[in-house]
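Asks: next comes the sequence, and after it the predicted model I'd like to discuss.
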Amino acid sequence: MKQLYFSMLFALIPLSIFAQNTITGTITDADSGAPLEQVSVYIPQLENGTVTDETGHFTLKNLPEGNYKLVISYIGFETYSATFEIASGTNNFDYQMVASAIEMDEVVLSTPFHKLQRENVMKVEQKSMEELKQQGGITLSEGITNIPGVSSVSTGVGIGKPVIRGLSFNRVLVYTQGVRLENQQYGGEHGLGINDAGISSVEVIKGPASLLYGSDALGGVLYLNPEKFETSGETSGDVNMRYFTNTLGYNANAGFKTSGEKLKFLVRGAYASNADYETGNGTSVTNSRFNEADLKTGLAYQASKFKTELRYNYNASELGIPEEIGVQNNDREPLEPYQELSTHIISSKNSFFFKKSSLDATFGYTINNRKEFEEHHHEEEEGEVHEEEEHEEEEGAALDMRLSTFNYNIQFNPHWGKMTTIFGIQGMHQKNENFGEEVLVPDAITNDFGVLATSHIHFDKSDLQLGLRYDIRSLNGEASGIEGDEEYIPALDKNFSSFNAAVGYRMDLTQNIMGRLNLATGFRAPNLSELSSNGLHSGANRVEIGNQDLDSEQNFQIDLAFEYANKHVEAYVNTFYNIVNDYIYLEPKGEFRDLDPVYDFQQQNAILYGGEFGFHLHPHPIDWLHLESSYDIVFGELDDNTNLPLIPANRWTNTFRVEWKKRNQDYKCYAFVTVQTNFDQNKVAEFETPTSRYNLFNIGVGGDMKIFNQKVGYSITGNNIFDKDYISHLSRLKADGISNIGRNISLNLSVPL
């Protein structure tokens, strides 16, 4: 497989040098006519951009001929986006920017048409990594919970998985470096597995995205955008440090990047370490400690009609699995049970640009090693305790799984007037292997293949997007154990297929009101765990039994959204209704294996419905004052009128924020107060318990300052400032009566070099 990957990669290396085309121009203030410095000039499809100099001048080089989206953005001004025809030679473009208090509009990268947020037919939530860090989250999985409609199933602080509108696990697909992340994500005690260092922004597609991504995107997509390469001719570096008072945790990363006219390079290393977290009542949650090391690097080459980008990410972590309140100390070495994880991600993105079309080819190869060390109970006499301890030290991993995944995504994009069309094929080859003394899921091979076509048609005041896709998935697993034993896993040979379609319409209803309507189907083939698992999941303290008779989940979702915006007020209403046929869920059998309850997988039709509602007020003339409010709600029910498990409680978040950003100045500052109300969750599954309402208060200040003529970014954030003792409904420690994290103050410094 490695040989195939590298053969395909080297086949894309260009064999000739193309003539250069350029865009040059000047960006000025429409009111004063003064030139604007540090304005971003960017062509999303080419991933080619620059910033203006002190005279407002810019130059973009190495451009192909054709029609491409040109985006001009700058803090305090309205973002400009329009199609620009690049002709042979030098092209001129001058623009006067209009002042605006509305937040800068960003280009959406998780959908294939590279539209601005307001132009996109599909509603996509986007947050920069800087915004999420300002909220004080210790990990990336905690940070994304600040996005409306997004929650996290957590096992302590170090382990968390995204929940989008009530759907999680294999129903939410995670993309990083432009390729899907596969790391045994079916397990509840299996975290996100990505460090936030080297990630520029996060995008969330809410609802079925199977048209774009295939199986496992039934509930949505979490799309992590890697940090951009430096602009041509520039070199930069930075050091970032964070400290968390609750876990005595620290998180440090340093990066360096440099770019020539065609060749670009970047590298970033990070390390994080946290002791056990304390709850609101001052109790340390034993074995919630974790450590993580991360390395990200990238190399890119860009010519006029070809660009290629090679990225590599290595992540290694040790994660304690908390089970009970025990020893109270500040040690950082995990106790048993704990996990050792290592993940290698290699991605290659390649694009060829022709006069009226383009071809994109992305390849990814991921190796995920997951080891779990469990407590061993021996019944030796007291005089043999020393021998027992030596025996435990020599014990290998109880679980030792290696998952290797090769995936590919090839898309052809012809340009036909106002219609943008994508024809594509996507696929995956995945191998799971066991090397430990226990086997939860068997050695198996998974193969995916999908073909898709989707188009975006632009009208004067509206946009239409539609598409169709067909997918095939095959799973072949080997038998494990001795036939007749209770832990025996039979051989597996299953095939699944599905047609999916999507249509969306965006329209400017008035000058200030925009509407979106999306209808989409999605599917998810049962994963290896649901079909074949047979063993104890120590993080969940239960035995899970697979079911080879499971069918694919198939859903149909309706999304209706309205947005209002003027210079001082923005408001939105996003609603959804999601019908999921053959929803797969775990149900207790009422049996026990070695004192652990036995659960098996069942299917039943389900519905989920709800939405997100909010507004943002920044009144004139005090544009530095911001009042933001959001409310997200979701309900989930099975056909038999029982409730779905792990449905987040309704949540209301209110933020009062002040910020000052000086144009052409080298500093900014902000302060905020947030009150988040999580309401009673009484609509629970039969084996869950209700969760009481609680309020969390967060505060923060930050900005830029100069120390010895060196610009330094800083922030101080206090989460759960009143040390509230509470339990989240999505906490996997809730069944043991273990509370979530108490007061935590995060201190952050960012020093550019």
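Replies: Structure's in. What do you need?
Asks: please make it C-alpha for all contacts and neighbour counts, starting now.
Replies: Fine.
Asks: element containing the residue positioned nearest the centre of the chain?
Replies: When the chain is reduced to its mean C-alpha position, the closest residue under CA atoms, centre = their mean turns out to be residue 222, at 3.4 Å. Residue 222 belongs to strand 220-226 when elements are defined using DSSP states H and E.
Asks: ok, and for the helix or strand following that strand, which residues are buried?
Replies: Moving toward the C-terminus from strand 220-226, the first helix or strand encountered (DSSP H and E) is strand 235-244. Applying a neighbour-count criterion of 16 or more other CA atoms under 10 Å, one finds 235, 237, 239, 240, 241, 242, 243, 244 buried in strand 235-244.
Asks: put this beside the first:
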Amino acid sequence: MKHILFALLMGFTAIGFGQNTLSGTITDSNKQPLIGVSIYFPDLHKGNVSDETGAFRIADLPDGNVKVTFSYVGYKDQTLTVNVKNQPKIEVILIENTHMIDEVIVSTAFNKLQSQNVMKVEHASVKQLQRQGITSLIDGITNVPGVSQVSTGTSIGKPVIRGLSSNRVLVYSQGVRLENQQFGDEHGLGLSDSGVESVEVIKGPASLLYGSDALGGVLYFNPEKFADANKISADVSQKFFSNTLGSSTSAGVKGSTDNWKFLGRGSFNTHSDYQIGDGDRVTNTRYNETDLKAGIGYSNSQVSSVFRYNFNRLDLGLPEDGIGEQSTSKNTLFPRQGIDSHIASLHNNFFFGKSTLDADFGYILNDRSEFEDSNDPSLHMKLQTFNYDLKYHFPAWGKTELIAGTQGMHQTNTNSGEEMLIPDAQVNDFGVFATANHDFGSQVIQAGIRYDNRHITGEAAGIPGDEGSFEALDKSFNSFNASLGYKLNIIAPLTLRLNLASGFRAPNLAELTSNGVHEGTNRYEIGNQNLKNEQNVQADLNIEFKNEHFEFFVNGFYNHVNNYIYTLPTGEIREENDVYAYTQDNAKLFGGEAGIHFHPHPVDWLHFESSFETVTGKRDDGAYLPLIPANNWNNTLRAEFTIKKWLADGFARVNLNSTFSQDNVSGFETRSPGYALLNAGFGGKVKWGKSAFDVTVNANNILGKQYIAHLSRLKNDGIPNIGRNIVVGVNFAI
């Protein structure tokens, strides 16, 4: 089967063959050839590896400047900008460095290595997150300092970045802005970790690059790469979860020629109700997930195009009775949600000699149904989103890079169920921006400016004054935003970054139009059509030190938000629920993260990592903001090793994750006591004859601690979080 697919791919390469080829050799500092070095062109979505002599060759490349990254385990990554037409052959020397990792950052405009980037962006590979025994993608990213989640059991999680969540955090998947009715408390991330390579976290306003709703930050999920040129591969993985008696199965295949590439992946996850520390199960927290991903790409010397498609189906139980009927069934009960999500993206890079144009287009359909007591949906919403993103990279002027672009979105929401949370509505976004980066050697300055307009129209529905009725809506929101960043290499291992940026968020439909009982909070909520933009300014300071055996970082931030939107009680009671109305006030959030990574000589295989994070959020009247995560201190002792010829890339870890009590709560929250969770794991690549497979075994919350996270939506019912969970994973490459 693999040979047939490869033959079909080779047959297509006769179309549009380019003329530029880059070749060369890769050696270490002693001039010894390095075998298996990854050579990757991020703008072209293509790559290869060096052969047994350290040589490589990649054909069909553009005429102008193009970025290429060389990466190899145990060596510093190196990124070069080469003009293949003028420099068709190069020699690359990689410098040995066992522990420092330097990734190319895709979520920022200039796609630089993190060490070159003006903005501090956290990068985490999904493989490393999976080695920590995560139960879901959102569960994994909470291991990134400064990132938390508002959770409903193990199935629903909403990202929180430095105390901001919901529509204040923007999520990108496959390079497309994810829109899935994220205003709702029961509306989680809705992404599978299968087929995702890494996540990048921008902690702070990113409206300059992404427009409205990036006021609090961005989660940018990078999809898995295509196969190296002229190769084809397949893999199968299986994970088992003791707590939920769950399983996760994934299988994929991908292949590439010099011009064409394709991939396909499917996965299925199924879980029973999760178990708390005393052994009881939380009724109807079970869920099932089906995920399919596909991609096809083509590149030559003038253009690179990639089309990707993702279908995700979720069948989610909604816990209502807490510790009720005890069952290990995976068939969801009522009430439940059924969600079908379709994400299609088309990414194009056009090369015009010294300049390039990125033209990206996306379509998302989020089809969400809620079933109360029968298979006829009581709530049914369809959200369709079309978006575009055009960026023109001007020819470099010395060490100055300039990008100008425009972005836009057309969105429609339609209801067909008996109930309506928000009205039928349309949202249209338009934005233009420009940003520049100048490199002075040890110093880099980056600045930008942007203008946005959002126009929202909503249809009137119901009888005025009745629950579930909506007034007609026609509102426009405008905003100017800017950013300024400065990076200084004080001395070789010590770097300082200082960033000042503004961001904005237009009120969402729920905040503008709500008129009814919000089941997730047991409140009757009333919207406010007079709400203004949330507008913030945030200052960030990052200092980091890295040498061969010791690393530390300190991040501090101060975030001032004008017109922060929240709810206040009115003193009324409707439908047997207290009435809350949306209002605005200025607010501030401040705090940061700090951490160390120590791997002493001569025991370089032993690592100690420790990080601390804190955030405080207050309104101008002194009251605390809701949904602010508690302070957290995370400590890990990790060993990396190889055992003779049968285990490679081995690891073992012990982790103590300590969450402090949260006493700074809003008026309708309760305080949360602190807790500490002990976790451990081991694994690696097992070699069995000519075969090899990856194995991981993790035990999280080993002591079965009974605790309730401050941001758990089951906290008000006194329902604890998940107890002990043993996760076993196996991955076979075919």
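Replies: That came through fine. Because the structure is a prediction, the values reported are computed rather than measured.
Asks: could you get me the TM-score between them?
Replies: After superposition, the two chains reach a TM-score (TM-score structural alignment, normalised by the length of the second structure) of 0.96; 720 aligned residues with a CA RMSD of 1.7 Å.
Asks: returning to that earlier point: include distance to residue 286 of the first structure when you put the buried residues of strand 235-244 of the first structure into TSV, please.
Replies: Conversion of the buried residues of strand 235-244 of the first structure to TSV gives the following (distance: CA to CA, whole Å):
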residue	distance to residue 286 of the first structure
235	45
237	38
239	32
240	29
241	26
242	23
243	20
244	18
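Asks: report the contact partners of the closest residue to residue 239 of the first structure other than its chain neighbours.
Replies: Closest residue in space to residue 239 of the first structure, ignoring its immediate chain neighbours: residue 254 at 4.4 Å, by CA to CA, 6 or more residues apart in numbering. Shown here is residue 254 of the first structure, whose contacts under the criterion CA atoms under 8 Å, 6 or more residues apart in numbering are 237, 238, 239, 240, 268, 269, 270.
Asks: counterpart of residue 253 of the first structure over in the second structure?
Replies: Structural alignment (TM-score structural alignment) places residue 253 of the first structure against residue 250 in the second structure.
Asks: stretch 551-559 of the second structure: average distance to aligned residues in the first structure?
Replies: In this overlay with the first structure, the average offset of stretch 551-559 of the second structure from its partner residues is 0.4 Å by mean CA distance after the TM-score superposition for the first structure.
Asks: for the longest strand anywhere in the first structure, which residues meet the burial criterion?
Replies: The residue-count maximum for a strand in the first structure (DSSP state E) belongs to strand 569-593. Buried residues in strand 569-593 of the first structure, counting neighbours by 16+ other CA under 10 Å, are found at 569-584, 586-588.
Asks: how many other residues sit next to the equivalent of residue 158 of the first structure over in the second structure?
Replies: Pairing criterion TM-score structural alignment: the partner of residue 158 of the first structure within the second structure is identified as residue 155. By the criterion of other CA atoms under 10 Å, residue 155 of the second structure has 27 neighbours.
Asks: list the contacts of residue 155 of the second structure.
Replies: For residue 155 of the second structure, the set of contacting residues under the criterion of CA under 8 Å, 6+ apart consists of 136, 285, 286, 287, 316.
Asks: which residue comes closest to the fourth one once chain neighbours are left out?
Replies: In space, not counting the residues next to it along the chain, residue 287 of the second structure is nearest to residue 316; the distance is 4.6 Å by CA to CA, 6+ apart.
Asks: which element is the one you found on?
Replies: strand 303-317.
Asks: the helix or strand that that strand is followed by corresponds to what range in the first structure?
Replies: Moving toward the C-terminus from strand 303-317 of the second structure, the next helix or strand (DSSP H and E) is strand 336-352. Mapped onto the first structure using TM-score structural alignment, strand 336-352 of the second structure spans residues 338-354.
Asks: and residue 558 of the first structure? What does it align with in the second structure?
Replies: So residue 558 of the first structure corresponds to residue 539, using TM-score structural alignment.
Asks: any idea which element that match lies in?
Replies: Using DSSP H and E, residue 539 of the second structure falls within strand 534-546.
Asks: if we can go back for a sec, ok, the residue nearest to the centre of the first structure touching residue 179?
Replies: No: with contacts counted by CA atoms under 8 Å, residue 222 of the first structure stays clear of residue 179, the gap being 11.5 Å.
Asks: can you find the partner of residue 312 of the second structure in the first structure?
Replies: In the first structure, the residue paired with residue 312 of the second structure according to TM-score structural alignment is residue 315.
Asks: list the residues that contact that match.
Replies: Counting by CA under 8 Å, 6+ apart, residue 315 of the first structure makes contact with 193, 194, 195, 292, 293, 294, 295, 341, 342, 343, 344.
Asks: for the residues you listed, which one is nearest residue 750 of the first structure?
Replies: The shortest gap between residue 750 of the first structure and any of those belongs to residue 195, at 16.9 Å (CA to CA).
Asks: surely the closest one forms part of a strand?
Replies: No: according to DSSP: H, G, I helix; E, B strand; the rest coil, the state of residue 195 of the first structure is coil, so it is not within a strand.
Asks: hang on, isn't it packed against residue 142?
Replies: No: in this structure, residue 195 of the first structure sits apart from residue 142 without contact. The criterion is CA under 8 Å, and the distance is 11.6 Å.
Asks: what helix or strand does residue 284 of the second structure sit in?
Replies: Element membership for residue 284 of the second structure (DSSP H and E) is empty, with no helix or strand holding it.
Asks: need the counterpart of it in the first structure.
Replies: Structural correspondence for residue 284 of the second structure with respect to the first structure (TM-score structural alignment): residue 287.
Asks: that match and residue 334 of the first structure, how far apart?
Replies: Noted for residue 287 of the first structure: a distance of 6 Å to residue 334 of the first structure, by CA to CA, to the nearest Å.
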